[in-house]
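J.: pasting the structure only:
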């Protein structure tokens, strides 16, 4: 088998969607005659931990570790909460930032370019040059963010005769929070220059969304391919049954910018207008939820219908999705976010429950929903249509026929997506 080195920061026991992508690729690559070798930090600082994912690492996979200097572990002396916020790329609203957050954002943006994992670049290059030569590995993959990992690939590409694939799970300079990093003009230009150098030096660029592909094609002549995230065959509870209540479930963080007040208002009006709806409705939120979002939900009259859950292990989240009557997919209403395809949408597809999506116009999600018939999309401004749709879903729930007839979801199985990746890797 041909060996391929995968350079990633997120790896079990890290939790969250970032770790799932390459954990699943590694799981299936051997089925396509490719032997993955994984390079990860020995002492990372992960904002989320999910030890259950450790058991999903395939047996006998070579995982190579190297120590990393983590500024976030030092910063946590001052404030664990603020450190995790910045580490995970979650930026508080401008008016909500305290002095420490503002100071840390300025330092993060201007002194750690492209990000705080920059100190892993030099020791990794020195270490991996020997590893690549010793094991005669001719192909490497870097996946970011953190985008400093692409700079490891850039230096290895410049020093060795290797093939390099740069995988972007999120954009770089176009990502929504980039302009909130309090960058100086010179720092912003450094980011632009580094992004350009990576895009024009890698042999192939991989993105997870169609919008990001279009943006990158305007910046490079190198080939750009979309390989989305996906779903896997997850162990399910025996005899899993749908919730008896009319449950709306959202899996993942809901922070200040991702606050669909129109949805809360629609639900609040229906609670007031229909007693049976009020008796049946439950809003499940699983993950971090900001105080601003909670205040909006309570202001809409939904306090007694709210069920909050902190981060839960992946298997538990899958079971909750399959039990839910309706699954919520919510994105910030901004042109900067129309290319974001949350990883959970693919697990939603596998759950085969109706998806209700709210986000920006021309959101990439619309293409998936049209292709799979798995749900319905609404813009933030479509409050009347949204309310009517929720009521229609509720009527079907009461008649015990709230189902969907989804199709083409097999295209997004992790093994099918790994086949697409393997075909790219085998190109001459």
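T.: Cool, got the structure. Note that the coordinates shown come from a computational prediction; the quantities given were computed from them, not determined experimentally. Numbers count the residues shown, from 1 in each chain.
J.: contacts, neighbours, all on C-alpha from now
T.: OK.
J.: What are the buried residues along the longest strand anywhere in the chain?
T.: What stands out as the longest strand in the chain, according to DSSP state E, is strand 34-41. Of the residues in strand 34-41, 34-41 count as buried by neighbour count, 16 or more other CA atoms under 10 Å.
J.: immediately after it, which helix or strand?
T.: strand 62-66 (DSSP states H and E).
J.: what residues does the next helix or strand along the chain from that next one touch?
T.: Sequence order places helix 71-75 as the next helix or strand after strand 62-66, per DSSP H and E. Here helix 71-75 makes contact (CA atoms under 8 Å, 6 or more residues apart in numbering) with 45, 83-84, 87, 116-117.
J.: Show me which residues of the helix or strand just after helix 71-75 are buried.
T.: Using DSSP H and E, the helix or strand that directly follows helix 71-75 along the chain is helix 80-87. Buried residues in helix 80-87, defined by neighbour count with 16+ other CA under 10 Å: 82-84, 86-87.
J.: helices or strands up against helix 80-87?
T.: helix 71-75, helix 99-111 (3 or more CA pairs under 8 Å, 6 or more residues apart in numbering; DSSP states H and E).
J.: this is the other structure I want to compare:
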């Protein structure tokens, strides 16, 4: 029996952003477990996104996608959008909500859908899904890649109560709720007083199981992706490196911090402004995901950002990092899921203070200098974090909420 799941996601391949990977990899691997995905997403083109077909390689060519496309709004639509943004910010952008809702209605008229999986943010996709799913009596699962925890500005702070009320009302009809970390699960469980299931991010095994045999010629510390979200601060790393250079412990010409990712220039300029060793920081800008993977494997060590105080925040990149065969340095300690993952996999260390970072960097530098720098976890350990395994978890949940079994 063919079982079909409708995946609703704002970002999806070939949009080369991190948030495209989770729905893209679920769509890629769900057929292995008896579920045929049909996708609703925005129409992504080279002119409207960081276009990167390699973001999820070898995704099925015959994948059925229904794409929404923004048209130029007329005056009344612009006015409506602004009114909604002020009075009902939880529904903003309203045009996306309505276009997605219409597309879901269209799909349900033309396809036999057994379940719906919607991944957020943007949070108004919950409304686009829940109303029509409830009306058609189709079980739906709400997946949270992020959750409201901190207000980024005063307007969000003032409107947080209405945002959370909106979320609670919409989720009452959800057959299940999933999220990416135990921290988020605890937050959502308290908020909604119901079981929240954790299906963490994963890595695509097609991209990551083969590590590089090339030994790094320079002690390069590599960060891939955006260095903006959560406002990470890596200045203590450069402070630590500077002190090690001044103490004669490492050679300046043999160390470098490399950033690969779109939109990092302003943040890096601010982060390392007027630093004596700012010349050691190199910003290479945006590159395709496959190139990011290659640079991860060629690195001496990999740099990650911790987010202390933001319970449950863990990006899919960290799972990609653990398969690269290189030690991970996370700054600062998050005392949460990232620290736990690095300890569990023995793939790296978290540091906060300049002194802690100095000790960690020097130890790794000495290993690199002696030709002994390696950190390749076992295949069995790595496979526990594959998106193939995550898709199996989602397929099992879909079987459960639909009663369709295997």
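T.: On my side now, so go ahead. Not measured: the values here are computed from a predicted model.
J.: The longest strand of the first structure corresponds to what range in the second structure?
T.: Using TM-score structural alignment, strand 34-41 of the first structure corresponds to residues 35-42 of the second structure.
J.: The alignment partner in the first structure of residue 89 of the second structure: how many residues sit nearby?
T.: Counting by TM-score structural alignment, residue 89 of the second structure lines up with residue 113 in the first structure. Neighbour count for residue 113 of the first structure, taken as other CA atoms under 10 Å: 18.
J.: My guess is residue 113 of the first structure contacts residue 189. True?
T.: No - using CA atoms under 8 Å, residue 113 of the first structure makes no contact with residue 189, being 10.7 Å away.
J.: Which parts of the stretch 151-300 of the second structure are strands?
T.: Assigned by DSSP state E, counting those that start in this stretch, the stretch 151-300 of the second structure shows strands spanning 176-179, 197-198, 219-224, 255-260, 281-283.
J.: So residue 165 of the first structure lies in a strand, does it not?
T.: Yes - secondary structure of residue 165 of the first structure (DSSP: H, G, I helix; E, B strand; the rest coil): part of a strand.
J.: From residue 206 of the first structure, how far out is it?
T.: 7 Å (CA to CA, to the nearest Å).
J.: that older thread, looking at the contacts of helix 71-75 of the first structure, which is nearest residue 293 of the first structure?
T.: residue 84 (19.1 Å; CA to CA).
J.: Neighbours of the closest residue to residue 249 of the second structure other than its chain neighbours, how many?
T.: In this structure, residue 249 of the second structure finds its nearest non-sequential neighbour in residue 362, 7.5 Å apart by CA to CA, 6 or more residues apart in numbering. As a burial measure, residue 362 of the second structure scores 16 neighbours (other CA under 10 Å).
J.: looking at it, residue 362 of the second structure is touching residue 251, isn't it?
T.: No - taking contacts as CA under 8 Å, residue 362 of the second structure lies outside contact range of residue 251: 11.1 Å.
J.: Could I get the full set of helices for the stretch 201-350 of the second structure?
T.: 205-208, 235-246, 265-271, 289-298, 316-321, 337-345 (DSSP state H, counting those that start in this stretch).
J.: Quick one: those as CSV, columns for distance to residue 221 of the second structure too.
T.: Shown next, in CSV, are the helices of the stretch 201-350 of the second structure (distance: least, CA to CA, whole Å):
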stretch, distance to residue 221 of the second structure
helix 205-208, 19
helix 235-246, 10
helix 265-271, 15
helix 289-298, 9
helix 316-321, 13
helix 337-345, 17
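J.: now the ones you listed in JSON lines, with distance to residue 166 of the second structure and mean neighbour count?
T.: Putting the helices of the stretch 201-350 of the second structure into JSON lines (distance: least, CA to CA, whole Å; neighbours: other CA atoms under 10 Å) gives the following:
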{"stretch": "helix 205-208", "distance to residue 166 of the second structure": "37", "mean neighbour count": "17"}
{"stretch": "helix 235-246", "distance to residue 166 of the second structure": "39", "mean neighbour count": "20"}
{"stretch": "helix 265-271", "distance to residue 166 of the second structure": "33", "mean neighbour count": "15"}
{"stretch": "helix 289-298", "distance to residue 166 of the second structure": "36", "mean neighbour count": "20"}
{"stretch": "helix 316-321", "distance to residue 166 of the second structure": "27", "mean neighbour count": "21"}
{"stretch": "helix 337-345", "distance to residue 166 of the second structure": "28", "mean neighbour count": "17"}
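J.: Please name whichever of the ones you listed is nearest to residue 331 of the second structure.
T.: helix 235-246 (8.1 Å).
J.: post-alignment, the strand or helix carrying residue 22 of the first structure versus the second structure, mean distance?
T.: Remark: residue 22 of the first structure resides in helix 17-29, with elements defined by DSSP H and E. Helix 17-29 of the first structure differs from its equivalent in the second structure by a mean of 0.8 Å after superposition (mean CA distance after the TM-score superposition for the first structure).
J.: Among the strands of the stretch 151-300 of the second structure, which comes closest to residue 380 of the second structure?
T.: Of all the strands of the stretch 151-300 of the second structure, strand 197-198 comes closest under CA to CA, at 20.8 Å.
J.: from the middle of its chain, how far away would the helix holding residue 22 of the first structure be?
T.: 12 Å (CA atoms, centre = their mean, to the nearest Å).
J.: relative orientation of it and helix 314-323 in degrees?
T.: Here helix 17-29 of the first structure points in a direction 100 degrees away from that of helix 314-323 (axes from the mean of the first three to the mean of the last three CA atoms, to 10 degrees).
J.: Can you list the buried residues in stretch 64-79 of the first structure?
T.: Buried-residue list, stretch 64-79 of the first structure, by 16+ other CA under 10 Å: 68-73.
J.: Over to stretch 357-365 of the second structure?
T.: Buried-residue list, stretch 357-365 of the second structure, by 16+ other CA under 10 Å: 357-358, 360-362, 364-365.
J.: cool, and stretch 192-204 of the first structure?
T.: In stretch 192-204 of the first structure, counting by 16+ other CA under 10 Å, buried: 194-195, 197-204.
J.: Mark which of those residues are part of helices, please.
T.: 194-195, 197-201 (DSSP state H).
J.: Mind putting these into a markdown table with distance to residue 377 of the first structure?
T.: Putting those into a markdown table (distance: CA to CA, whole Å) gives the following:
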| residue | distance to residue 377 of the first structure |
| --- | --- |
| 194 | 36 |
| 195 | 32 |
| 197 | 37 |
| 198 | 35 |
| 199 | 32 |
| 200 | 36 |
| 201 | 38 |
